[in-house]
Structures are given as structure tokens and as C-alpha cells.
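Chemist: sequence-free structure coming up:
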């Protein structure tokens, strides 16, 4: 593949992800209007994924309703938003939704959890099995473990699938 072809594919991917973000933003703005909630929509592209965030300085407590207990409502809204994008584009979306910084905070906590599990696995010389997690949570922990130089794997069936850190 030539550099020109790779650059064109990169531009096509970026354009597609930006389009996903625009469609998601329109969908979420409509949802905020229906729910009579204030929030600003922020869009970005990270790697192979469109990132859309709903943020608000004044009404963060109101936005917590859209996060729900341990992010359950957020997960459902992300799936609905992905479906809205799929309906418009015909393509499956890997879009990531964050509301009121919930995922960003969760990512920090999970990275710390992964780092502690690595330390425990190294000191004990035995695998460390963590609590059941969502796919998003497991991905963050796997990335943290890899960054620390160890391997991890997922085991079990949803919704009880968990990460095991290997020494």
C-alpha cells in the first residue's frame, strides 16, 4: 500500500467517525430537549472510535439521571445512540458516550484497579481474579495490565465475565 492510499483511508475513517459524532450529537440533543435537560455536546475522535460527551457545569446533578446507578442508564443511552447512528449510516458504530465525566472517572479508577492487581499478581506469583465487569471496564483493565507488562484474560459468561491478571 502506498503512503497516499494509507493517507486517503485515514481521511475516510476520520470523516466517517466525525459523521458518526454529528449524527450522535443530533440524536442526543433531541433527547436532552425531550427530557428538558441542559447540556453541551462535545465530540472527538480517539483511535478508531467517535467519542461524544454530554457536559454541563450548572446541572451536573441533572445529568446524573442520564448516568444512572453505576452507569446503567449511560450504557443503555450509548446503545440507543449507536442504533441511531446505524440507522443513518447503515454501519455498525463503536461510538463511546460519556455523560458528566462518568466514564473518564471510571477509567481512572479501573486503571488504578488494574495496576494494583498487577502488583498483587507479581508479589503473590498467582493469578488475580477481579469482580465481574462490563466490556468497557474489562477493556480498560486489560489496557492497564498490558501497560504494566503483564498479561490478562477474560473468563466467564456475561454478565459475570471478569478479568484475570496472570503473573
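Modeler: Done, it's in. Every value quoted in this text rests on a predicted model; they were computed, and no experiment measured them.
Chemist: could you use CA atoms for every contact and neighbour count after this?
Modeler: Fine.
Chemist: now the element after the host helix or strand of residue 54, going C-ward?
Modeler: Assigned by DSSP states H and E, residue 54 belongs to strand 49-55. Following strand 49-55 in sequence order, the next helix or strand is helix 60-67 (DSSP H and E).
Chemist: return the list of helices and strands in contact with that next one.
Modeler: helix 72-89, strand 96-99 (3 or more C-alpha pairs under 8 Å, 6 or more residues apart in numbering; DSSP states H and E).
Chemist: what's it in contact with?
Modeler: For helix 60-67, the surrounding residues in contact (C-alpha atoms under 8 Å, 6 or more residues apart in numbering) are 37, 39, 56, 73-74, 77, 99-100, 102.
Chemist: just the buried ones from the residues you listed?
Modeler: Among the contacts of helix 60-67, those classed as buried by 16 or more other C-alpha atoms under 10 Å are 37, 39, 56, 74, 77, 99-100, 102.
Chemist: comparison target below:
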């Protein structure tokens, strides 16, 4: 069953819910809400025009010093709120899936496992990213605080990380062999973060993002 905007329950406190408009390219969904930009949940994997919030991790892996880390209980509460939201979505779609809420790496997580869930992932994770933003908004509506919630369905993110690690290593090999920079195909913020993490762990090369969504991509080059 395709997942459309009419299938997604509105986040608590927002009767109409945000409008999710998938773009022509995979992960670059655009979420329109009436919430002012400064009040929307922060995406620690995506670059922003504003200065990074303390304690958040930028796309290229740099991290600022946290001013006050959220407690384990607060993070788990965020995962519970998001899990309830996702459970409501599965009920509407009549999908069966096991939902686990947990805290890993200092961030709340919700994992959905089960058959017939591919429609919740979408092409290159486009639907998954949209649902993650809706779940983060649900958390924000109840707690009043932005969330770094990570949503995964059917182990998609773990599989995609492995694929992107191979892409990153291949780009590094080309740079070291020929010396020329390598431009990768446009990627989502999540995908770019995965590539940056791999490249930044290898001596002699560096990476940066260029362009604007939905055509923002990574450039890998020899380090200065």
C-alpha cells in the first residue's frame, strides 16, 4: 500500500498535520508546517544556515560542546512518544510490525521490524525520512523540545550505511590514485553524514558538501 499524505496521522497538537511533499529525488522530502523555523525539531544530520546548536552534531561530523545533555530518562521518553506515533500510523495502514524504543549513542531511537514494510522506507529512504520528521514533530509537540530521534524500518539504515561506506572508500581510492577530486551523486543529509564519517577517518583525504537541496552532494579531495 503506498504511503501518501492522507495516510499519516497528524502530530499531537496539530489537527491538520504537516504536509509532506516528496521531491523528485529520493530523500529530499519537504515538510511544510505552521511552526516557525526556530521552533521546528533540529536535524543533526542536515546542515543549516544558522550556527549549530550546542550539543548537536553537524553533517561533517564536527560536534560542539553540549551545554546540558538530556538525561537518559528524557531521551527514552522521546522514543516512547515517537513509538506511540508510529504505532498509530501502522494501525491506520493495517501494517504489522514490532516496535522497539531505545536510547543509543545519546539519542532516542525507534526501530520497526516486520514484513511488508517497504512502503514505509520508500525510494532511497524518502518515506522513512518524512516519517522520521513527523515523529520528531510529535515529540516536539508533547515536550516542547527539539528531538534528535532516529527512526529505522526493517534495518534500512544499517544496510544503507554499509553501502555508503563502500562508496566512500571507493572515492578515497580514486583520489589517492589519481589526485583529482571526486564528486559523488546527490545524497540526503543522512547519506552525506555516513560518507563524511568514513572519509574523515582516513588520513590524507577530506570531504565537504556543496550545492543546495535536492542536488547537494559530497566532494572528496586530497587533504591540504
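Modeler: Here it is on my side, so go on. Note that the coordinates shown come from a computational prediction; the quantities given were computed from them, not determined experimentally.
Chemist: TM value for the aligned chains?
Modeler: Taking TM-score structural alignment, normalised by the length of structure 1 as the basis, the two superposed chains have a TM-score of 0.87; 154 aligned residues with a C-alpha RMSD of 1.3 Å.
Chemist: okay, the helices and strands packed on helix 60-67 of structure 1, which one's buried deepest?
Modeler: The highest mean neighbour count among those, using mean count of other C-alpha atoms under 10 Å, belongs to strand 96-99: a mean of 23.
Chemist: so it matches what in structure 2?
Modeler: Residues 150-153 of structure 2 are where strand 96-99 of structure 1 lands when matched by TM-score structural alignment.
Chemist: once aligned, what mean separation remains between that stretch and structure 1?
Modeler: In this overlay with structure 1, the average offset of stretch 150-153 of structure 2 from its partner residues is 0.8 Å by mean C-alpha distance after the TM-score superposition for structure 1.
Chemist: and that stretch, how far out from the chain middle?
Modeler: 8 Å (C-alpha atoms, centre = their mean, to the nearest Å).
Chemist: show residues contacting that stretch.
Modeler: By C-alpha under 8 Å, 6+ apart, the residues outside stretch 150-153 of structure 2 that reach it are 107-113, 117, 120-121, 128, 131-132.
Chemist: between the residues you listed, which has the most around it?
Modeler: Highest neighbour count within the contacts of stretch 150-153 of structure 2: residue 110, with 26 neighbours (other C-alpha atoms under 10 Å).
Chemist: what residue of structure 1 matches up with that one?
Modeler: Per TM-score structural alignment, the equivalent position to residue 110 of structure 2 in structure 1 is residue 52.
Chemist: tell me which element the closest residue to its match other than its chain neighbours falls in.
Modeler: Spatial nearest neighbour of residue 52 of structure 1, excluding adjacent residues (C-alpha to C-alpha, 6 or more residues apart in numbering): residue 43 at 4.6 Å. Assigning secondary structure by DSSP H and E places residue 43 of structure 1 in strand 40-46.
Chemist: which elements pack onto that strand?
Modeler: helix 3-35, strand 49-55.
Chemist: just say which of these is most tucked in.
Modeler: Of all those, strand 49-55 carries the top mean neighbour count, a mean of 21, counting by mean count of other C-alpha under 10 Å.
Chemist: just want the most central residue of structure 1.
Modeler: The residue lying closest to the centre of structure 1 (C-alpha atoms, centre = their mean) is residue 96, at 4.6 Å.
Chemist: adding distance to residue 119 of structure 1, write the helices and strands packed on helix 60-67 of structure 1 out as a markdown table.
Modeler: Converted to a markdown table, these look like this (distance: least, C-alpha to C-alpha, whole Å):
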| stretch | distance to residue 119 of structure 1 |
| --- | --- |
| helix 72-89 | 30 |
| strand 96-99 | 29 |
